[in-house]
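# the following comprises the amino acid sequence and a computationally predicted model.
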Amino acid sequence: MSYITIPHPNAVNGHTAVICSTSIRHILAVRKSTLLQIDTLIRQLTEISA
C-alpha cells in the first residue's frame, strides 16, 4: 500500500510527489506511539539498572 499520491502523473518530474494529509497524520501517530514505547523502555532499563 502506497501513501504517496501524485495529482498529475503525466506532469511529474524527478522526485516530485504530494503526500496526502492522511499519510502525514498516520506518520505522526506512529511516531508518537514509537516515542512512547521508547520512553517506557528507557524507564524500565533505568529501574533494572538501579
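Thanks, I have the structure now. Numbering: from 1, shown residues only.
# CA atoms for contacts and neighbours, from now on please.
Noted.
# quick one, what contacts the residue nearest to Ser23 when sequence neighbours are not counted?
For Ser23, ignoring the flanking residues on the chain, the nearest one in space by C-alpha to C-alpha, 6 or more residues apart in numbering is Tyr3 at 5.7 Å. Residues in contact with Tyr3, defined by C-alpha atoms under 8 Å, 6 or more residues apart in numbering, are Ile19, Cys20, Ser23.
# for Ser23, grab the count of nearby residues.
Neighbour count of Ser23, defined by other C-alpha atoms under 10 Å: 14.
# second structure follows, compare the two:
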Amino acid sequence: MNQGVTLLRVERARRKLYQVQKKYGFLTHPKVIEQSKKLDELLNHYQTCKSES
C-alpha cells in the first residue's frame, strides 16, 4: 500500500474515531478503544512507509 492510500485510510479512521467517541461519549468505551487501535496501526504503517522512502 502506498503512502497516499495509507494517508487517506488514516484520515478516514480519524474521522470515524471522532464519530465513535461522540456516539459513546467515553474514551474508555470498548468501541472507542478499538477504533483508536485501528488508527494507531494505520499511523504506524504510514510512518514506516514514510521512513522507507
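It's in. On a predicted model such as this, the values are computed, not experimentally measured, just so you know.
# that older thread, any chance of the contacts of Tyr3 of the first structure in CSV, with secondary structure too?
Listed next are those as CSV, based on DSSP: H, G, I helix; E, B strand; the rest coil:
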residue, secondary structure
Ile19, strand
Cys20, coil
Ser23, helix
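# and the strands in the first structure?
In the first structure, strands defined by DSSP state E lie at 4-5, 18-19, listed in chain order.
# any chance of those in TSV, with mean neighbour count too?
Formatted as TSV, the strands of the first structure follow (neighbours: other C-alpha atoms under 10 Å):
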stretch	mean neighbour count
strand 4-5	12
strand 18-19	12
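# out of the ones you listed, nearest to Asp39 of the first structure?
Between Asp39 of the first structure and the strands of the first structure, the shortest gap by C-alpha to C-alpha is with strand 18-19, which sits at 28.6 Å.
# thinking again about what came up before, out of the contacts of Tyr3 of the first structure, which is nearest to Ile42 of the first structure?
Of all the contacts of Tyr3 of the first structure, Ile42 of the first structure sits closest to Ser23, with 28.4 Å by C-alpha to C-alpha.
# many thanks, I have nothing further to ask.
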